[in-house]
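[1] pasting the structure only:
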């Protein structure tokens, strides 16, 4: 291969620290938290330079495959591959899989740039200089970690202690340090040799695979088996479930970097945040004269040092300081901004409750490869949804055993197939779909199709779908 760098974007995380916006079904990397583009799309843009980078390899969970494909397509980005993990296994396994895949395609001398998909980075001259320095070291066989020079005693990040070395360029690693308490973080800031562990790496593929085989043989074996037994599914590569499940659930830091002699750290000085908590988003964003950051329909009175975000209801806050208020269609979080790291513990409490567990998994709005739907109202034996279908897309040909449906077109044109008969509906027209009928919905128009769906019946679960034909390769999922 040429000197092009192969980006490896890790997009399978299911983080909970930005609840209630971020949930299992749509985690933070796929949300537009700080701009009109999502964090994943911003990551793609950073490697959209064909003079420097090859098309990126995306490592993600199978549940997010259409989200990844749609968000890349919206940017007009060409991807090298989308590799689907059926089981989440921290960072060591996906990086090993990506390295093995890249080595098979382009050889052991391939340079890999491993990037989390949910970080906020300022691509200035210091950033590009760091990428160039790290790539040079990786091409010589090094495994390079990017270490951010800290500017405050941060307790939300892991640290890397750099060994004595040159003032500029890579340095040996003395130790990796887990997230510290406030007192330890202050000591590390004063020490001067500790760097924030960014989770970004530049790797020589052959060197990494060799070290992984020596230091983490279970991970290396699982990676090779997962690829050898993988199968192509549309534009995706599905990794073997049994092989991925057999791998240890371990980070690349613990599996390889803490033990290898090839590891070095590159101290860097560009603006960076992992946006891993609400206070991190507040620190990274533009604030008003009262030090408040707001997004969405928000009104404040006598409020200071606050983060207030709403993606639906109008939120009014009065006379409070140091507060985070995050409102969605179906949940509101209120807490002290300084205690934002505790959101994860709250999510665990919600997950433990039968009635509250769904709030940690799905939003009222669900995205599908053809568009998606909002849950509007539900009760005993009925449910109302708002469906939106992208131009040129269609749902699967399907039937339901236990429910009937009634569709009302609000905007656009709907092509409806019922038991082989095709009808075209426009605004304000409606149609009934009896239980058991074979049906399909399509949008033949040039604008988004919006319709209201009323479901009635003895069972309204999303698993009451028998797919007879589906262009997205789905067989057992929801609509």
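    That came through, no problem. Given the structure is predicted, the values throughout are model-derived calculations rather than measurements.
[2] can we go C-alpha only for contacts and neighbour counts from here?
    Noted.
[3] just the helices in the stretch 301-450 of the chain please.
    Ranges of helices in the stretch 301-450 of the chain, per DSSP state H, counting those that start in this stretch, are 343-352.
[4] what about versus this one:
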């Protein structure tokens, strides 16, 4: 059997799942259906398949979250490719295919989105095993989802003639229909939802891309040949890749090739494109409510309530979505959740940080959470993993006080290097070159208090290239 490399596409913003999903912390990195993130679930659901290490493709802002979440589930990737700009799925898969064949082999690419939910994993695995032989015969296999209702939010695939054993040639790809047409597709039985999941030989994809969209092929080839390693990441040059057309694999290849086949799959799939979609797939109580976190209900029905940090109580409501996070609360009617993107657009227009990131921010050495702020002070909780350290840096407008809550900090403060342990503190004056390191075996947790006339993140001068600052 051919070798298989999972290709995990982890880009995207997931704005319809705001306030949980943010530009710098989108839904694929969030725990929505269990304790694992959606990215982690995507990789864990194929853990029983015999595959090579995965290739993950994401953007620059998310690289440390990808690395940390893979580390948490003990997965060492073949590569993490950083797209400098988003150019849709056809170029993303092309970059991954060039990486897959770079050592002279020609594996099958199992192409999966990092933000899907699949409830029936045995059916999913069986469909992949069914697709492998077709892919080994140089076909481009896509997985169609057997529709459960007339859905206007998904594209559709029309099945053509039977190829063999439950595999059909693709007749056509169809854009999102209106409700009347979606009803007809359900009755016809020849239509599947377009899942955006595929399996194919790397060489066959590249040859079909070159045949049907040479511009994408040429730009991606040039960009990959100019790529370079940055720590464990593969950086794609922006000046080259930005010239690439923005096209999906469907439009660039699958609609034009004569090698496309589809396997209908009934696996409890959802792309979780909205809060109502998440409510649909969640386990509900006898009143139709799905809840996560600290929630108390009274006379509440058919609602989805997510409490991240605080107790959320509801009385006498129905058909509501209530989402509580550290810095924002969303209340929406279940039938209007597609309009959440309007809120995100308004936040962008007001240049508010709530659309961009959560209070808690992940860094290569750990994370920090802003817990209080005023005109002349910011307070953060900082966690540094064992063996990690921040970059040496200077601030010209603020001083910092560090109080160690747990663990031990090795502090560089000007010309001095010293240890600060639990219940001890240290002071970093304006203009002092400084950094901190965790030399211990457990997490270092400290409270950082910034004081000064200007407290923004851009008041920073990094010294050298060792480590990474805020």
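    Alright, I've got the coordinates. Because the structure is predicted, anything quoted here is derived from the model rather than measured.
[5] Please name the residues that touch the residue positioned nearest the centre of the first structure.
    For the first structure, the residue whose C-alpha lies nearest the mean C-alpha position (CA atoms, centre = their mean) is residue 29; its distance is 3.3 Å. With CA atoms under 8 Å, 6 or more residues apart in numbering as the criterion, the residues that contact residue 29 of the first structure are 11, 38, 39, 40, 117, 118.
[6] Count the residues that sit near the aligned partner of residue 420 of the first structure in the second structure.
    Structural alignment (TM-score structural alignment) places residue 420 of the first structure against residue 415 in the second structure. Neighbourhood size, residue 415 of the second structure [other CA atoms under 10 Å]: 8.
[7] for residue 245 of the second structure, same thing?
    Around residue 245 of the second structure sit 18 other residues, with neighbours defined as other CA under 10 Å.
[8] what lines up against it once you look at the first structure?
    Counting by TM-score structural alignment, residue 245 of the second structure corresponds to residue 248 in the first structure.
[9] Reduced to three states, what does its match come out as?
    Judged by DSSP: H, G, I helix; E, B strand; the rest coil, the three-state class of residue 248 of the first structure is coil.
[10] Same question for residue 187 of the second structure.
    Residue 187 of the second structure ends up helix, using three-state DSSP.
[11] Next, the contact list for the aligned partner of it in the first structure, please.
    When the first structure is aligned by TM-score structural alignment, residue 187 of the second structure is paired with residue 190. Residue 190 of the first structure makes contact with no residue under the criterion CA under 8 Å, 6+ apart.
[12] how close does residue 190 of the first structure get to residue 162 of the first structure?
    Look at residue 190 of the first structure and residue 162 of the first structure: by CA to CA, to the nearest Å, they are 14 Å apart.
[13] Repeat that for residue 232 of the first structure.
    In this view, residue 232 of the first structure and residue 162 of the first structure are 42 Å apart by CA to CA.
[14] Excluding chain neighbours, what is closest to residue 179 of the second structure?
    If the residues on either side of it in the chain are set aside, residue 179 of the second structure comes closest to residue 152, at 6.0 Å by CA to CA, 6 or more residues apart in numbering.
[15] ok, how many other residues are close to that neighbour?
    Every residue meeting other CA under 10 Å relative to residue 152 of the second structure is counted, giving 16.
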